[in-house]
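Undergrad: build me a structure from this.
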Amino acid sequence: MADLTLGAPLPGVVTALADVPDEVFATAMIGPGVAVRPSAADAPAGAAGRLDVVAPCAGTLVKVHPHAVALEAAGGVGVLVHLGIDTVGLGGEGFEVLVADGDAVVAGQTLLRWDTTVALAAGLSVLSPLVVIQGGDEVFTLVEPGTVVAPGDPLLRVTA
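TA: Model (predicted):
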């Protein structure tokens, strides 16, 4: 397998996984990665809180939830994009799903639309982990915490 680069799934500020307020993510229990604090999290309610969430790489969608997407990339690398913490409890409110299980996607393709104001109003964290959940020998972070990224900007490199 060649190296795989994973791009930012949404615009925001890169945050260390250890700073995610969820032990499963913070301890890398399900895999290594980083988180993105959506830039719209600072915006007032309304259109500024609505974000397109894009595929971090090409692959096949294994499981699509309103708050999370798991995909399998080349070489069997599993990738999870999780939008916010405890957002499963929103029951899909604030999320618009544009894809389905089994869909083949290309890097940068819009998967979901997320109105972060719904999660914020519920008092939930909008920190969004991007995690390698299977495959690959090593995962390298390509940007420092505090870096502002746009959708598709390289965040992680996975090697075989």
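
Undergrad: all contacts plus neighbour counts: C-alpha atoms, from now on.
TA: Will do.

Undergrad: residues of stretch 139-155 that come out buried?
TA: Neighbour-count burial for stretch 139-155 flags 139, 141, 143, 148-149, 151-155 (criterion: 16 or more other C-alpha atoms under 10 Å).

Undergrad: give me the contact list for that stretch.
TA: 5-16, 32-34, 53-54, 56, 107-108, 132, 156-159 (C-alpha atoms under 8 Å, 6 or more residues apart in numbering).

Undergrad: mind listing which of those residues are in strands?
TA: 5-7, 12-16, 33-34, 53-54, 132, 156-159 (DSSP state E).

Undergrad: and this one, please, so the two structures can be compared:
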Amino acid sequence: MFSKWKSKKAEKQTEQYIIKVIAPVSGQSVPLSEVPDETFAGGHMGKGIAIEPIEGKLIAPFDGTVAHIVKTSHAVILEHPSGLQLLLHIGIDTVSLKGSAFTSHVATGDIVKAGQTLIEFDLEAIRAAGLRTITPVIVTSSEEFTFEVEEHYGQVTSSKDNILTIGFKATTL
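TA: Have a look, this model is predicted:
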């Protein structure tokens, strides 16, 4: 009698992704271990790379959405359509500048295209304040994904060179 009421279990689907992250700033890309901040260098924020910038312009490394921009405009989190999130953090301890060296061109919720300017920053003002300009690019840790991250080191040009290749699987209903 109840056979027509059989439970329909939601079927989980696993999607595989390989995302190439282009350089968000021009400069020299180095391992996170070279960042003079244990939170980044120790991988506590996630896996990634850092770039010592030679110009003060941060661009979107892929098409996505601005998940969050810090009030002082020194950091932004971008979300890829797959759900992967990337933290772009300009300099070390630059929050202390209270936004004075940064001009944001985006807001939380904005849809961005690869190569679009996100933030402009004054390298000389950051250095004059005695702060480092090295810019970590972090795949933020998530329980939803298991990542394999391949870093590409050396001289990079924003909008052109691949700095990270990220492979992961995401399960959806």
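
Undergrad: need the TM-score between these chains.
TA: For this chain pair, the superposition-based TM-score is 0.88 by TM-score structural alignment, normalised by the length of the first structure; 147 aligned residues with a C-alpha RMSD of 1.1 Å.

Undergrad: with secondary structure added, can I get the buried residues of stretch 139-155 of the first structure in a markdown table?
TA: Below are these laid out as a markdown table (DSSP: H, G, I helix; E, B strand; the rest coil):
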| residue | secondary structure |
| --- | --- |
| 139 | strand |
| 141 | strand |
| 143 | coil |
| 148 | strand |
| 149 | strand |
| 151 | coil |
| 152 | coil |
| 153 | coil |
| 154 | strand |
| 155 | strand |
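
Undergrad: adding distance to residue 75 of the first structure, write the residues you listed out as TSV.
TA: Below are these laid out as TSV (distance: C-alpha to C-alpha, whole Å):
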residue	distance to residue 75 of the first structure
139	14
141	19
143	24
148	29
149	26
151	23
152	20
153	21
154	19
155	19
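
Undergrad: my guess is residue 94 of the first structure contacts residue 115. True?
TA: Yes. Counting by C-alpha atoms under 8 Å, residue 115 is a contact partner of residue 94 of the first structure at 4.9 Å.

Undergrad: can you pick out the residue with more neighbours from those two?
TA: residue 115 (21 against 18; other C-alpha atoms under 10 Å).

Undergrad: that one pairs with which position in the second structure?
TA: In the second structure, the residue paired with residue 115 of the first structure is residue 122, using TM-score structural alignment.

Undergrad: isn't that match right next to residue 56, touching?
TA: Yes. At 5.7 Å, residue 122 of the second structure counts as touching residue 56 under the criterion of C-alpha under 8 Å.

Undergrad: run through who's touching the helix ranked longest in the second structure.
TA: If you go by DSSP state H, the second structure has its longest helix at helix 123-128. With contact meaning C-alpha under 8 Å, 6+ apart, helix 123-128 of the second structure is reached by 55-56, 91, 94, 97, 101, 132-133.

Undergrad: show me where the second structure has its helices.
TA: Under DSSP H, the second structure gives helices at 38-41, 123-128.

Undergrad: buried set for the first one?
TA: Within helix 38-41 of the second structure, the residues scored as buried using 16+ other C-alpha under 10 Å are 40-41.

Undergrad: residues near the aligned partner of residue 60 of the first structure in the second structure, how many?
TA: Applying TM-score structural alignment, one finds that residue 60 of the first structure aligns to residue 65 in the second structure. By the criterion of other C-alpha under 10 Å, residue 65 of the second structure has 22 neighbours.

Undergrad: was I right about residue 65 of the second structure contacting residue 79?
TA: Yes. Here residue 65 of the second structure reaches residue 79: they are 5.2 Å apart, a contact under C-alpha under 8 Å.

Undergrad: residue contacts, the spatially most central residue of the second structure?
TA: For the second structure, residue 86 is the residue whose C-alpha lies nearest the centre (C-alpha atoms, centre = their mean; 2.6 Å). Applying C-alpha under 8 Å, 6+ apart, we find residue 86 of the second structure in contact with 77-79, 137-140.

Undergrad: now do 6 Å
TA: Contacts of residue 86 of the second structure were listed using C-alpha atoms under 6 Å, 6 or more residues apart in numbering, and they are 77-78, 138-140.
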